[in-house]
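Asks: With the input below, show me the fold.
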Amino acid sequence: MGGEFAGVPAITHLDAVARRFPNNVAISDDTRQITYSDFLIRVLTLARAIAAVTPEGRAVGLLLRHSIWHPIAMLACMAAGRPLVPLNPRDPDQRLAHIVANAQISVLIGQGDSSSTKWIDEDGLRWIDITRANEFSGDTASLESISVDAPALVLYTSGSTGQPKGVVNSQRSLLQRVQQYADACHIDATDVFMPLSGPTTIAGTREMLTALLTGARLHMADVEALGLRGVLRQIRSQQITITYIVPALLRAVVAASDTGDFESLRVVRIGGEKVLWTDVALVRKVVKPSCFIQISYSSTETTGTQWFLPDDCKEGDFSIPPVGYLLPGMSFAVVDDNGVPVPTGEVGELIIKGVHVLLGYWENGQVLPALPDPDDDRCRIFPTGDLVTVDARGLMQMLGRKGRQLKINGRRVEPAELEVVVRRIPYVSDAVAIVTDSSELIIFASPGVEAKATFTADVRDVIRQTLPTALHPTRLHEIAELPRLAGGKIDVAKLKVLDTESRRGPGPPQPPGAGEVKQAEKMVAQVWTRILGTTDVASRWDEAGGDSLKLLRCVMELEELVGQELNMEAFTVDMSAADMIQIVAAGGRSQRQQVAGELLPHLVMLPGSIGYGPSLAAFGAQLSKTAHVIPIRYPDLTSALTGCGSVDHMATLALEQINAVHPRGDIRLIGYSLGGGVAFEVAARLIAEGRSVKFLGILDTNIGPRRSDYRETLSRTLQRVRSHRVTMYRMLCRAIAKCVARLHWEVKFCRILDARIWTHLAGTRFMLKLELEEILRMQEFGRWVASAKPRLPITGTLFLCNRRGSPAHLGWDSLFAKLEVIPIAGGHLDLVIDPHLTVNRPVIERAITSSCS
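Replies: Okay, here's the model as predicted:
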């Protein structure tokens, strides 16, 4: 990467990559992809929006679920010179609100409307919808030159004081990690990254930056949403070459894998917690002999070591696999409790020094500097708290932690933070957290005078509402009084004995029930015993010591027992054993989600030419009590320009998304506008495959003979402007895009838009491409309408608006064995928008529900 790589801002590197590989895919997920030229435009557009609304020096919060928008926001903040604070939306609102207040964040970046999160509006935070960032960037918003030594990223970790602490890293320290990673692994534009770590962690940040600043493709995959089998499908289908994974997840993924799932991998990087020889053996068993295994050690505060495990390195050489050699640009010492260096090969605490160590900690909107090096004012010192040994060659082994800190699924956890939260509960008189010999986090709590009979459940609820999942204890014990030694200290040894004894509980309850439920009870009891080490399935998953990663393993093992895939979204860490039993019993029949005692059908929602926008998303959310909605994404503009944007391609991509969520059983579809045609095509393929299509709803899609009606066109245009607040500026962009499409100049037009001379018009470029994408989809829909179509042997349901001059049944009457026509309120553009939605939704819900009878 060059010796000066870490001294040049990230946006400069991204610009160079985009110039070199403009049409290469920069980011993808299971539904869409973005080229490097488009990615750079989105980054710069958002950067100007951030600079326009965020005071200099103030941090910007990022509240997004795992998605392709994360790296866009990260690099945009770096380009704007504003520190970014990534927030995990799966954390409790109370914790998120505390971090926002501590960091003095006034601007939050998210996707869609902020009203779904109550505390955002209550705190008066400025919300930037990342999908509409061009609306925030004014003409005066400009990007200043950025220092790579200024605060760039603030990651909040578990704190020993009982509160999360914000670790501040500069661009220089982040780019150094990228440089070392890229140089060691020889990363280039042919690589495909799929990091199996959260984007709000330092590992996730490193993986995203490394991929995007080297021209590789970054494939985003949310492990908790996809499940283990979904992750494996992505590795195989996307031909992933490099992945980062923590040992606990590695064990679960390998256990769920089939032969050939990892054949595309050339580098597997393992880190985040202690790596065992069994982990190395697992990887060697499933990857090709040519695949490199890289073991690394680092923390949020500093990078550390890495090495490629030699093929001949085995358990007899070391008790545990070494974590490698110290990386260039760092110096270290291994010291005893008095700070005195220990002899080579002896155990001591690792101290790291260098210019790439954290800048400090973020408190009240500013940096509290890290420990300075008295001999070099450019360097900083970080006592890691890790106990290590370093041999004469400089090869380091990680043995444990100094104190009680531990890592759970790669996330550092301070037991003191759990203790503080529990001790602050009014009805708790005392509490202590311990770490077992198997690195489990346990909490003992003594009830106070105000405690109720539901004491442990109440304490669990407070923990769940206050702390992130990693800090939820494996077990919570109610104890009248904490045992103490003669000197008054807590008797930790006695507590460990009490914890061990408590796990010898009674066998699983066997209440009478139907055959499927009794079988599900046996399956759940079997899996709970194997994963959680308990036969007591009378409690919730988290109360029994389960976390999100263990839940992934649980679902995978249940799938093996049931013999089919289960709906991952139906499983949550706070579910009870009874909930899981009912879901497994239902999944054994039809794989439907059970909510409030009723089985919900899967409903595939196929949007119009605009895509799955806010209006349709809101409509889908309102249908969630009637059906489990599966929203479909279409190929983007890049695909359309390469000839992959036809209705046929849309249907192919839709089928892939359907099979990823609901691969078996009957199906229901509903399509709006263009989506009606795609839904018809998907239904034809599903029926040909032998699957049962129970419902096919068409939302006001006209495929009959058309006539030019300029009055109707003008009326719709005015309605778009009036009802949807579409500006004349956007209508002008639409007109330009229509002209380009009619002249078949779309490819040449996009190349012109991607030219660097138009950088200052990033918002206009984005809007022109958005309109062109919609128009090209409608052109493809027109071609599909004109093509021959089969007659489906099912009943179709047409939801028909009041259309004057349109053909009867909008042309659908000859394409179904039977067609049911249901009138609905409003026009084509506002049928799923209030006030018409209030009338139409119950009508549509009744039609869907009737298909279940």
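Asks: from here on, contacts and neighbour counts on C-alpha atoms
Replies: OK.
Asks: helices and strands around the host helix or strand of R42, which ones?
Replies: Following DSSP states H and E, one finds R42 within helix 36-53. Judged by 3 or more CA pairs under 8 Å, 6 or more residues apart in numbering; DSSP states H and E, the packing partners of helix 36-53 are helix 10-20, strand 25-28, helix 69-80, helix 762-786.
Asks: So what touches the second one?
Replies: Think strand 25-28. With contacts defined as CA atoms under 8 Å, 6 or more residues apart in numbering, strand 25-28 is touched by 33-36, 39, 68, 212, 215-220.
Asks: Just give me the neighbour total for G533.
Replies: Other residues lying near G533 total 14 when counted by other CA atoms under 10 Å.
Asks: Could you also give me the structure for this second sequence? I'd like to compare it with the first:
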Amino acid sequence: MGTGFADVPVFDHLREIAGRYSEKLAASDGTNRLTYSELFRAVEALAGWIEAVVPDGNAVGILQANSVWYTVAMLAGMASGRPSVPLNVRDPDSRINEIVADARLSAIIGDKGLHGLDLPQHVAWIDMAQSLQATPHPAAHRVVSVDAPAIVLYTSGSTGRPKGIVNSQRNLLCRVQQYVDACHINAQDVFLPLTGPATIAGCREILAALLTGATLQLVEVEAVGLRAVRGRMQSEGVTITYLVPALLRALLADEPADAFGSLRVARIGGEKVSSADIRLVRKAVPPNCLVQIGYSSTETTGSQWFLPHDWPEFDSSAPVGWLLPGISFAVVDEEGYPVQPGKIGELLIRSPYVALGHWENGAVVPFEVDPGDQTLRIFATGDLVQIGSDGLLRIIGRKGRQIKVNGRRVEPAELERVLRGAPSVKDAVVIVTPANELVAFAVPHSGAGASFCDELRQLARTKLPPALCPLRLHASAEIPRLPGGKIDMTTLAAIDLSVRETTPPPQIPHAGHEVPAHQIVRRAWTKVLKTRVALGCWDEAGGDSLKLLHCVMEIESAIGQELGLEAFTVGMSFDEMVAAVISAQGGGEHAPAWKHEPPLLFLFPGSVGYGPSLASFASAISKVARVSPIRYPALGMILQGQNTVAAMVEAAIDHINRVQPTGCVRLLGHSLGGAVAFEVAARLLDQGRAVAFTGILDTSLVGERSKRWETITRTFHRIRTNRISASRVACRALAKVAVKMHCESRLSSFLDRYAEGQFNPTSFRTKLELQEVLRARAFFQWLTEPRPILPITGTLFRCARPGMPLALGWDRAFVHLDVIPIAGTHIDMVVEPHLTINRPLIENAVTETYSSIESQKREAVSST
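Replies: Prediction:
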């Protein structure tokens, strides 16, 4: 990156990269996509709005999900010279309000309607969409110092309140430079950081991608689930990812094949990394993928290294590498004196790249500086470390009570403050077990009810992030103390251990008539938590939000259906989880009435399958329909002879009968999916089922083929705008040649046999292209076959197709056809910016079937 890289502001770096890679894809969140030129213009426009609304020196909050718009907001804050404060959208509103007040924010970038925040009148809202669509405020083109406050990251504080840590652009650019130089990051890389944007790791990953011309893929893990993350990793050909060990274990729980085949760097940090973690990674990634382990904190950089393939097994955790350039350090004892080499002590770091200080009342409270050099700041990490004879740093533990849960910093004092604030609590103490578990003890006031502990658990869930909620909570007559008055932590730990040993969790009886959903949830629950199912809630049994995602993925695998994550919470009981699964399957006593929850809509994807774009579309229309995606036979089954539309119909009918065995069925198909949806409607009608809606997303029955020159021109444009890569075009060409020569089975066998080493990164992509080409062939074969005329109304959503008939042939397939013109092309009709226009049109068409059926029901009731 060059010796002067950290001397240049982020916005100037971005301007240079945007000029070099103008039409290349910069960032995508599955719904929105921005090229570098579009990203730069958006950042410049929003920076002008920030300068107009936020006084110089004041901070601006960012309340955005992990999307391209969060990235725009973060970069615009740096471009405007105003420090930005990322706010975690998944934190409780009360905690967000507390941070807003402490940071003295002048404005918040976000959607005001999504949160019930109690904000002072002087805090302005900057709506992202409106600010980018309206006439922009001209940016002042001011000179921004790389040493001024740039970003304030709030962590759990030892005082019991969230604590803001201030980093400058120089601090951030130093981290980026160390990362880029070590990993040789370049414009061909595709990033998928699996960490929240409101973290120091999230900031580093975003900047490392966008300041090198790479492509940044963003995903909200808690919103889409683990299965979608693995699908995104595979479909986008991700080369670099960052994740914490807890997420790593959940993602790799069942050793997914091919999902990580394109990775060249897997960076692991945030927590201790065990031998088991490394074995999981080695099984999932290609042999030539580098595994990088690092250590840092919000306040300072630390160490990193690449774990050698032949590194021997380690006891409790892997070393975290060699200390990085640009810092000096000391390992000291309790009195502050250096320890002997190889001994354990607290790590102190002195560097110009240490954070500026804490953010209090809208200003920086500086960290200690070196008396001999005012440019060097000193930070006591609180981490107990050991440096071996090989120079490798090993993390042994913490000096204080601070721990990390799923990579998030946690201070027990914040939980204690919330518990002590409850009217029913006389006193409360939180301890940390050797297994990094939070265990709370609360002394009730006289008159506290039998539900004392349950009420406190619910209070913690509503006031604190999931990582700060206690694993166990005990009511205690008093808090034991030592003779000097300090809390007796040893006695409290012994009490907790005694309660666990003497009170086995009560069991849900295994009833002989237990329905399949109970059995499935029971197996997933016990597999993930490695414990028997208790009568309490998920978090009481040892589960957290990450383990909940793992449990949902296990349930999805068992039922063959994707589930909506909004129905699952860490505070739910076993019975509530069963009810959520039954409801998602569309049957049983727990299934909600239509007036309370939208009915199912079965979505039939095109030849590519159900990917990120359709998943985002499904999420966008979730208020009017619960989308249940249809899965077609995969490549292995296709090569065994199931490569016909009829085979896809069989798979779809089986899915529909399992998910919605009774009631009116609604179908929506895109491209190839339109043909499958039509045939499914015909089969259901023959079976006596009611088909309330059959929607066709721009499927043509005319069977037109593009001219060779049109295909070449379109492909070149998609490569130039980074819609597809040149390597993907080559893989598709190979797949087409193999199918044309009837050698698809040989090609698949060849890819399976030589999928190791240098062949592995392209193997999975070629197999995906082969699968798509074979499905497309099945569609064109179907076009030549005779079709019935269905005695129902069909709805065609038609893109602009010059020279093509309006109905695209569907007027000869239904007794009545509604044609609705929509924006975009066949490929991008359900992604932004076209989704904003098309979503209401699709929703209205689907919703009309609800009202018509309800009217028929009312007429039937009145007639009787």
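Asks: follow-up on the earlier one: next structured bit after the helix holding R42 of structure 1?
Replies: With DSSP H and E, the next secondary element past helix 36-53 of structure 1 is strand 60-63.
Asks: how much does that following strand stray from structure 2?
Replies: Compared with structure 2 after fitting, strand 60-63 of structure 1 has a mean deviation of 0.8 Å; criterion: mean CA distance after the TM-score superposition for structure 1.
Asks: And that strand, what does it pack against?
Replies: Against strand 60-63 of structure 1 (3+ CA pairs under 8 Å, 6+ apart) you get strand 84-87, strand 107-110.
Asks: Give me the contact list for it.
Replies: 54, 73, 77, 82-89, 100, 105-110.
Asks: Which of those are buried, as a PyMOL select command?
Replies: One line in PyMOL is enough to select the buried members of those, burial here meaning 16 or more other CA atoms under 10 Å:
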select buried, resi 54+73+77+82+83+84+85+86+87+88+89+100+105+106+107+108+109+110
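Asks: picking that back up, from the contacts of strand 25-28 of structure 1, list just the buried residues.
Replies: Among those, those that count as buried by neighbour count (16+ other CA under 10 Å) are 33-36, 39, 68, 212, 215-220.
Asks: okay, those residues in JSON lines with distance to V231 of structure 1 next?
Replies: Converted to JSON lines, those look like this (distance: CA to CA, whole Å):
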{"residue": "Q33", "distance to V231 of structure 1": "18"}
{"residue": "I34", "distance to V231 of structure 1": "21"}
{"residue": "T35", "distance to V231 of structure 1": "23"}
{"residue": "Y36", "distance to V231 of structure 1": "24"}
{"residue": "F39", "distance to V231 of structure 1": "24"}
{"residue": "I68", "distance to V231 of structure 1": "16"}
{"residue": "L212", "distance to V231 of structure 1": "21"}
{"residue": "G215", "distance to V231 of structure 1": "23"}
{"residue": "A216", "distance to V231 of structure 1": "20"}
{"residue": "R217", "distance to V231 of structure 1": "17"}
{"residue": "L218", "distance to V231 of structure 1": "14"}
{"residue": "H219", "distance to V231 of structure 1": "11"}
{"residue": "M220", "distance to V231 of structure 1": "10"}
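Asks: what secondary structure does A152 of structure 1 sit in?
Replies: Under DSSP: H, G, I helix; E, B strand; the rest coil, the three-state class of A152 of structure 1 is strand.
Asks: when you align them, which residue in structure 2 goes with it?
Replies: The equivalent of A152 of structure 1 in structure 2 is A150 (alignment by TM-score structural alignment).
Asks: which residues sit in contact with its match?
Replies: A150 of structure 2 touches G77, M78, G81, R82, P83, S84, V166, N167, S168, Q169, counting by CA under 8 Å, 6+ apart.
Asks: next one: V146 of structure 2
Replies: V146 of structure 2 touches A6, D7, V8, P9, S168, Q169, R170, counting by CA under 8 Å, 6+ apart.
Asks: Out of these, name the ones that lie in helices.
Replies: Members of these lying in helices (criterion: DSSP state H): Q169, R170.
Asks: Adding distance to E785 of structure 2 and neighbour count, write the contacts of V146 of structure 2 out as a markdown table.
Replies: Formatted as a markdown table, those follow (distance: CA to CA, whole Å; neighbours: other CA atoms under 10 Å):
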| residue | distance to E785 of structure 2 | neighbour count |
| --- | --- | --- |
| A6 | 65 | 21 |
| D7 | 67 | 14 |
| V8 | 64 | 15 |
| P9 | 63 | 20 |
| S168 | 66 | 22 |
| Q169 | 63 | 24 |
| R170 | 66 | 25 |
